[in-house]
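Chemist: pasting the structure only:
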């Protein structure tokens, strides 16, 4: 869907964790159509029979959409890989303007069912990966004339039903949000804006299909393009927001987009985790 005329992304350089597929790739494609450059840090060097696409096919799609992109095969948990992604952005495109913290691990198990190894993995990818990538890019963000951090993480909902539903995953996602909201204040004087973006409904990604109920769950989800268009709207908003946790459909409504039918909107959409008014019992079985 075409976005309203706003600030441009032409020549802006995005460094994203993950992005081989799903929401991350959709954001980079939408940004590419607005002239953005992209550096993608992801592990998917070779095809996986369970998942579509690799970091290399993502680059090809971005270039086909009119953007410029570079793949960095690496792990957001590994400091050297993160540093290499940022260095690649500087060497290839001259700097970093936008960090998108997209990589995330999902585990909807209760505390007793999450092994320490699985717990560490989730925290390392989600909150620690967000910290590592943003920290590595800080000096370059400070040098940008419109630096932004956008983290795909939820509003901090302290309703007991969410605090108690799957605490290990909750902690990892809220950690991403708290870091980002903290950076909005910590680096306000450096001109770095930081915001979170989260979908109101589930999104039709491989994770939803594989973990939340197969093809039926995918049919009850909106498409990744709603998050992509919302992300571009935030990144190009002339009001220059910071320190906010946005929901995708609210962002689009604020920019005049109220017809969500192209995104697969219907009365049967499943509302996503951590959204006020959502009952975990109403979500797909996990």
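Modeler: Great, that's in hand. In this text, all values refer to a predicted model and were calculated from it rather than measured experimentally.
Chemist: from here on, contacts and neighbour counts on C-alpha atoms
Modeler: Fine.
Chemist: need the strands for the stretch 101-250 of the chain, in chain order.
Modeler: 147-151, 192-198, 245-247 (DSSP state E, counting those that start in this stretch).
Chemist: need the ones you listed in JSON lines (columns: distance to residue 232).
Modeler: Below are the strands of the stretch 101-250 of the chain laid out as JSON lines (distance: least, C-alpha to C-alpha, whole Å):
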{"stretch": "strand 147-151", "distance to residue 232": "10"}
{"stretch": "strand 192-198", "distance to residue 232": "11"}
{"stretch": "strand 245-247", "distance to residue 232": "12"}
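Chemist: any chance of these in CSV, with distance to residue 162 and mean neighbour count too?
Modeler: Shown next, in CSV, are these (distance: least, C-alpha to C-alpha, whole Å; neighbours: other C-alpha atoms under 10 Å):
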stretch, distance to residue 162, mean neighbour count
strand 147-151, 20, 26
strand 192-198, 15, 25
strand 245-247, 17, 21
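Chemist: starting at the chain centroid, how far to the helix or strand in which residue 58 is found?
Modeler: Under the criterion of DSSP states H and E, residue 58 resides in helix 55-64. Centroid separation between helix 55-64 and its chain, computed with C-alpha atoms, centre = their mean, to the nearest Å, is 18 Å.
Chemist: go on, stretch 14-22?
Modeler: That offset, for stretch 14-22, works out to 8 Å (C-alpha atoms, centre = their mean).
Chemist: for that stretch, buried residues please.
Modeler: Buried residues in stretch 14-22, counted by 16 or more other C-alpha atoms under 10 Å: 14, 15, 16, 17, 18, 19, 20, 21, 22.
Chemist: mind listing what residue 231 touches?
Modeler: Contact analysis of residue 231 by C-alpha atoms under 8 Å, 6 or more residues apart in numbering lists 27, 150, 197, 248.
Chemist: and which of those residues is nearest residue 221?
Modeler: Closest approach to residue 221 among those (C-alpha to C-alpha): residue 248, at 13.3 Å.
Chemist: below is an additional structure, to be compared with the one above:
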């Protein structure tokens, strides 16, 4: 396999995905859309599974506009309105996919709800919301896709979620996502468990399961809407889509991993630190590895960022300290 137009870095080893079918949740913008475009450039048909059907000022892109953009790349695209809280929507998405394509080869569980608050500041309705979307929604979609993948003896499940942590001190010392954000951690670790479960239960059947997480804040509508620093603190979403291409095109034996994006690219595709510069949003500034675990070179100190309802952003920003310390 060799580098191709779907990957931003020419070093990422990818191959043709002609005839394959991917479902990507939350694919109308940001990371999900970057993955959709990258897979489409490799010849993969894509199901655009997301909630947005009409453009909004703070949420550009719809399932229809993205599907049209993908079809201009020469593949087939299926826009499906999916609220990840709705089992009916998820079931209908899988049904339409099988009806149209007759197969499912790739599942990227990307859709996610953000809630970065402490236990005492987390109402139960918010806990229910993020758990329904993150843990339950990704589990339900995985649950329905795996039997379809098994029929063709090929499948790739990739969940955008962090490595599991069992040491409570690690949870208190990670920057940004982890410090004290217990409800969010539960919901995201549940996604990781689904990926690992797919790996364990389908080992040797051509199906892999891996989780994938960024080391840095990624440029997206969420990073803009929640004011997660400036562009010099972000990497492009293509660092994750390059990882997805590498995993999808990788061997069946590459399974059961909890991956950090830049570490995966360095270890599996031989990218150097200099090669990673292609993913910077600001070309001459290396962003802090703020989402990497304690012990990695980005996690420093006791800083936190609080983010909940975007309508209460001003209040959250006043109570945050991490962005000024990174």
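Modeler: Yes, it's here. Keep in mind it's a predicted model, so treat the numbers as computed, not measured.
Chemist: TM between them?
Modeler: Here the TM-score for the pair of chains, by TM-score structural alignment, normalised by the length of the first structure, is 0.92; 284 aligned residues with a C-alpha RMSD of 2.0 Å.
Chemist: returning to what we had before: what's the helix holding residue 58 of the first structure aligned against in the second structure?
Modeler: Against the second structure, the aligned range for helix 55-64 of the first structure is residues 63-72 (TM-score structural alignment).
Chemist: buried residues in that stretch?
Modeler: Buried residues in stretch 63-72 of the second structure, counted by 16+ other C-alpha under 10 Å: 63, 64, 65, 66, 67, 68, 70, 71.
Chemist: return the set of buried residues in the longest helix seen in the first structure.
Modeler: In the first structure, assigned by DSSP state H, the helix with the most residues is helix 167-186. With burial defined by 16+ other C-alpha under 10 Å, the residues of helix 167-186 of the first structure counted as buried are 167-181, 183-184.
Chemist: now find how far off-centre it is within its chain.
Modeler: Computed by C-alpha atoms, centre = their mean, the separation of helix 167-186 of the first structure from the middle of its chain amounts to 13 Å.
Chemist: kindly report the same for stretch 97-105 of the second structure.
Modeler: Here stretch 97-105 of the second structure is found 22 Å from its chain centre; the criterion is C-alpha atoms, centre = their mean.
Chemist: what's it aligned against in the first structure?
Modeler: Per TM-score structural alignment, the counterpart of stretch 97-105 of the second structure in the first structure is residues 89-97.
Chemist: just the helices from the stretch 51-200 of the second structure, written as ranges.
Modeler: Assigned by DSSP state H, counting those that start in this stretch, the stretch 51-200 of the second structure shows helices spanning 63-71, 87-101, 124-130, 137-152, 168-173, 182-201.
Chemist: residue 325 of the second structure is nearest to which of those helices?
Modeler: Of the helices of the stretch 51-200 of the second structure, the one closest to residue 325 of the second structure (C-alpha to C-alpha) turns out to be helix 168-173, at 14.0 Å.
Chemist: quick check: buried residues in that closest one?
Modeler: Quick answer for helix 168-173 of the second structure (16+ other C-alpha under 10 Å): 171, 172, 173.
Chemist: likewise for stretch 247-261 of the first structure?
Modeler: Applying 16+ other C-alpha under 10 Å to stretch 247-261 of the first structure flags 247, 248, 249, 251, 252, 255, 257 as buried.
Chemist: surely residue 276 of the second structure forms part of a helix?
Modeler: Yes: counting by DSSP: H, G, I helix; E, B strand; the rest coil, residue 276 of the second structure falls inside a helix.
Chemist: state the distance from the equivalent of it over in the first structure to residue 76 of the first structure.
Modeler: Structural alignment (TM-score structural alignment) places residue 276 of the second structure against residue 260 in the first structure. The gap separating residue 260 of the first structure from residue 76 of the first structure is 33 Å, by C-alpha to C-alpha, to the nearest Å.
Chemist: same deal with residue 171 of the first structure?
Modeler: In this view, residue 171 of the first structure and residue 76 of the first structure are 18 Å apart by C-alpha to C-alpha.
Chemist: same question for residue 117 of the first structure.
Modeler: 17 Å.
Chemist: who's more crowded, those two?
Modeler: The residue with more neighbours, out of residue 117 of the first structure and residue 76, is residue 76; 29 against 8, by other C-alpha atoms under 10 Å.
Chemist: trace that one over to the second structure, please.
Modeler: By TM-score structural alignment, residue 76 of the first structure lines up with residue 84 in the second structure.
Chemist: separation between the corresponding residue of the first structure for residue 257 of the second structure and residue 228 of the first structure?
Modeler: Counting by TM-score structural alignment, residue 257 of the second structure lines up with residue 244 in the first structure. Separation of residue 244 of the first structure from residue 228 of the first structure (C-alpha to C-alpha): 17 Å.
Chemist: how about stretch 79-91 of the second structure: buried residues?
Modeler: The neighbour-count check on stretch 79-91 of the second structure (16+ other C-alpha under 10 Å) flags 79, 80, 81, 82, 83, 84, 85, 87, 89, 90, 91 as buried.
Chemist: out of the strands of the stretch 101-250 of the first structure, flag the one nearest residue 141 of the first structure.
Modeler: From those, taking C-alpha to C-alpha, the stretch that ends up closest is strand 147-151, at 5.2 Å.
Chemist: where in the second structure does that closest one align, residue-wise?
Modeler: Mapped onto the second structure using TM-score structural alignment, strand 147-151 of the first structure covers residues 155-159.
Chemist: follow-up on the earlier one: mind giving me JSON lines with the helices of the stretch 51-200 of the second structure and columns for distance to residue 248 of the second structure?
Modeler: Formatted as JSON lines, the helices of the stretch 51-200 of the second structure follow (distance: least, C-alpha to C-alpha, whole Å):
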{"stretch": "helix 63-71", "distance to residue 248 of the second structure": "18"}
{"stretch": "helix 87-101", "distance to residue 248 of the second structure": "18"}
{"stretch": "helix 124-130", "distance to residue 248 of the second structure": "27"}
{"stretch": "helix 137-152", "distance to residue 248 of the second structure": "13"}
{"stretch": "helix 168-173", "distance to residue 248 of the second structure": "30"}
{"stretch": "helix 182-201", "distance to residue 248 of the second structure": "14"}
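Chemist: of residue 244 and residue 228 of the first structure, who's got more company?
Modeler: Neighbour count, other C-alpha under 10 Å: between residue 244 of the first structure and residue 228, residue 228 has more, with 23 against 17.
Chemist: which residue sits closest to the more buried one in space, ignoring its chain neighbours?
Modeler: Spatial nearest neighbour of residue 228 of the first structure, chain neighbours left out: residue 27 (4.1 Å); criterion: C-alpha to C-alpha, 6 or more residues apart in numbering.
Chemist: again, but for residue 259 of the second structure
Modeler: Closest to residue 259 of the second structure by C-alpha to C-alpha, 6+ apart is residue 212, at 4.7 Å.
Chemist: which residues touch the aligned partner of that neighbour in the first structure?
Modeler: Using TM-score structural alignment as the criterion, residue 212 of the second structure maps onto residue 197 of the first structure. Applying C-alpha under 8 Å, 6+ apart to residue 197 of the first structure gives the contacts 150, 151, 152, 153, 154, 231, 245, 246, 247, 248.
Chemist: many thanks, have a good one.
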